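Colleague: Sequence plus the predicted model coming up.
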Amino acid sequence: MKKWLLPMFMMVVLVLAACGNKEDNSKKDEGSIEASSAETITYQSETGPIEVPTHPKRVVVLSSFVGDLLQLGVNVVGVDAWAADNPNFQEDIKNAMVVENTDIEKIIELEPDLIIGLNGIENADKLAEIAPTVLFTYGKVDYLQQFIEIGKVVNKEKEATEWVEDFKARAAEVGTKIKEKIGEDATVTVAEMFNKQLYVYGDNWGRGTEILYQEMGLKMPEKVKEDALKPGYFAISQEVLGEYAGDYVIFSMFKDQGSSVTNAAWFKDLEAVKNGHLFEVNANAFYFNDPKTLEYQLNFFKEKFLQ
């Protein structure tokens, strides 16, 4: 190459290199934009699309859904009082603060990046100013789909769906074994004593009802079906529980209620009690229908019915 061509050749090389660097930098800029946009995802909520963190790190749960988040390994920093009393959760939420939807200042102090609760709560607009707030209507979807919806919110739909499929299979298997032992026509009643008021439950109001009736296909007494199936629960007087009690009774009580109930004449007169077919449960542990509670309920039924 002639000497006079060298400077021109070097200039072309430098220009091409500069163009290449500009293109690389442009690609890097595009990559950072993608990374930035990947910090959030869009969840199609009941009220419309909401931008939520791709990987939420500090979630406040104002009702019902603490166990769903814990099952998915999501850090919960604020919980409702009912969740705080659930022994299935206590180890995982020992550092969480108990809050209500009216505790705006407390919730701000928790610095949540996501808030989850039930529709219709007071201060929903103020909560949405603190962090993306997703609210659900209880019963709008079934209890397992609800878990999948929570999974979508926290970008863990795959994990939630896999758990649901596995749980349904395990519950059905246990249900088959229970029916083989107690008979296809045996009936089961779910009852609860709360504040001196007695309730019986349908098939979608927690307390293990979803497992017993939906997944296992166990039978509900006709009287319970007539009064409690549609509304989900039905209040009765203590003395008429015998009219609603099936061959087996799941009787849920809150702490400090035990002896006052189990020593009562109406309780001792139940056929399920006389036959050893009444299973007492801790209402605080049985209250919800999230995966953590469902696992506890399934193990309880497996132990009590098949022992």
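Modeller: Done, it's in.
Colleague: all contacts plus neighbour counts: C-alpha atoms, from now on.
Modeller: OK.
Colleague: so how far does stretch 131-146 reach from one end to the other?
Modeller: 21 Å (Cα to Cα, to the nearest Å).
Colleague: ok, and what's touching that stretch?
Modeller: 45-46, 50-52, 112-119, 124, 127, 164, 204, 210, 289-290 (Cα atoms under 8 Å, 6 or more residues apart in numbering).
Colleague: Show me which of those residues are buried.
Modeller: With neighbours counted by 16 or more other Cα atoms under 10 Å, the contacts of stretch 131-146 contain buried members at 50-52, 112-118, 124, 127, 164, 204, 210, 289-290.
Colleague: Below is structure B, check it against A:
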Amino acid sequence: MKKLLFILICLLLCIVGCSTEDSNKKNDPENQSSEKVFKDDTDKEVKIPKVPKRIAVLHPTYVGALVKFGHKPVAVPEFVNKNKVLNDATKGIQRIDNTSVEQVTKQKPDLIITTIQDKNIKKLQKVAPTVAFDSEKSTYKDHTKKLASLINEQEKAQQWIKDWDKQMADDKKELTPLIKGKTISVLQQTPKGTMAFSDHLGRGTEILYDGYGMKQPKALEKATQEKFATPINPENFDDYIGDFAVIATNGNQSPDFENRNYWNNLTAVKNKHVIKFDVTETQYNDPLSLEKQRDIFYNALKSKK
């Protein structure tokens, strides 16, 4: 009889304990909510799903990190079709016009990722929680960490950055005899003329400047302090183009300036320190794009040692 009573008391205590634990979980605000607060690059706090399942991304720059960490969006901008790395990584994902609120709405997103320049932000906010990023305010590492936090993959982002920094350090050490103390410029022929780029907005600049420690020519550094690129005239090439030059091409198209004496008389050209880089292959600064760009620039520089 005493043994039976003891067993009943133990069962009762167990039931009471479980009930108390369940009650505490229910009363915990963290467990009650299916949302969390995210601070975007506008310094605005946005309530977003704790576990977003239908993410619409409206700029290619923010696609690669999500895919790298195992979370494919339900919609991406049509621009990815013009970029082999991102196009291949997003096979089967719906392409949309990133300026069309109607097309975004049809995808029934529970989270929208866009840029601070997006003119439809207020309309998008009525469709789903919307976070905005600023590529001129945050670095590629900032973006990688922030995008990972949206999908609860912070550890994967930290590990990627750790591995990436090690790769950059290893490359830099090997390439030091060639690149130490050298300047480099990244150029692209555009409808607005020849543009020279800043040190942190894609086209390999994150690798060449941040990763390998190369520098911009002083005139280019000054001209791009507050903007992502600056137009340069052929007669000023000598001021803006460094010991090395990267030409960002669109496919196999060659820029007109390659036929000018201004170009052919440059030290970088005479030393054969020119690297061609196809932006239709890859150009953005997400993890997937950077890994591809690393292969391109590492091999190109290694071949010039």
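Modeller: That came through, no problem. Everything quoted here is computed from the prediction, not taken from an experiment.
Colleague: Got a TM-score for the pair?
Modeller: Put the two chains on top of each other and the TM-score (TM-score structural alignment, normalised by the length of the second structure) is 0.83; 297 aligned residues with a Cα RMSD of 3.2 Å.
Colleague: Lys181 of the first structure: neighbouring residues, count only.
Modeller: If you count neighbours by other Cα atoms under 10 Å, Lys181 of the first structure ends up with 12.
Colleague: Find the helix or strand that it is a member of.
Modeller: Remark: Lys181 of the first structure resides in helix 157-182, with elements defined by DSSP states H and E.
Colleague: so where in the second structure does whichever helix or strand comes after that helix end up aligned?
Modeller: For helix 157-182 of the first structure, the succeeding helix or strand toward the C-terminus, using DSSP H and E, is strand 188-194. Under TM-score structural alignment, strand 188-194 of the first structure corresponds to residues 184-190 of the second structure.
Colleague: What is the mean deviation of the matching stretch from its aligned residues in the first structure?
Modeller: Using mean Cα distance after the TM-score superposition for the first structure, stretch 184-190 of the second structure ends up 1.4 Å from its aligned counterpart in the first structure, as a mean over the superposed pairs.
Colleague: re earlier: just the ones of the contacts of stretch 131-146 of the first structure in helices?
Modeller: Counting by DSSP state H, the contacts of stretch 131-146 of the first structure place 124, 127, 164 in helices.
Colleague: Same question for stretch 220-239 of the first structure: list its buried residues.
Modeller: The neighbour-count criterion (16+ other Cα under 10 Å) identifies 220-221, 224-225, 227-229, 232-234, 238 as the buried residues of stretch 220-239 of the first structure.
Colleague: go on, stretch 46-62 of the second structure?
Modeller: Residues of stretch 46-62 of the second structure classed as buried: 46-50, 52, 54-62 (neighbour count, 16+ other Cα under 10 Å).
Colleague: Narrow those to those in strands?
Modeller: Judged by DSSP state E, the buried residues of stretch 46-62 of the second structure include 46-49, 55-57 as members of strands.
Colleague: In CSV: those residues, plus distance to Leu178 of the second structure.
Modeller: Shown next, in CSV, are those (distance: Cα to Cα, whole Å):
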residue, distance to Leu178 of the second structure
Val46, 47
Lys47, 49
Ile48, 48
Pro49, 49
Ile55, 44
Ala56, 43
Val57, 39
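Colleague: Tell me where the stretch 1-150 of the first structure has strands.
Modeller: Along the stretch 1-150 of the first structure, the stretches classed as strands by DSSP state E, counting those that start in this stretch are 40-45, 48-53, 59-61, 76-79, 97-98, 114-118, 133-136.
Colleague: And for the stretch 151-300 of the second structure?
Modeller: Counting by DSSP E, counting those that start in this stretch, the stretch 151-300 of the second structure has strands at residues 184-190, 193-197, 229-231, 244-249, 274-278.
Colleague: is it possible to export those strands to JSON lines including distance to Phe79 of the second structure?
Modeller: Formatted as JSON lines, those follow (distance: least, Cα to Cα, whole Å):
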{"stretch": "strand 184-190", "distance to Phe79 of the second structure": "17"}
{"stretch": "strand 193-197", "distance to Phe79 of the second structure": "20"}
{"stretch": "strand 229-231", "distance to Phe79 of the second structure": "20"}
{"stretch": "strand 244-249", "distance to Phe79 of the second structure": "17"}
{"stretch": "strand 274-278", "distance to Phe79 of the second structure": "15"}
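Colleague: For Asp256 of the second structure, find the nearest of the ones you listed.
Modeller: strand 184-190 (7.9 Å; Cα to Cα).
Colleague: Give the aligned range of stretch 152-162 of the first structure in the second structure.
Modeller: Counting by TM-score structural alignment, stretch 152-162 of the first structure pairs with residues 149-159 of the second structure.
Colleague: And the matching stretch, what's buried?
Modeller: In stretch 149-159 of the second structure, residues buried by neighbour count (16+ other Cα under 10 Å) are 149-151, 153-154, 156-157.
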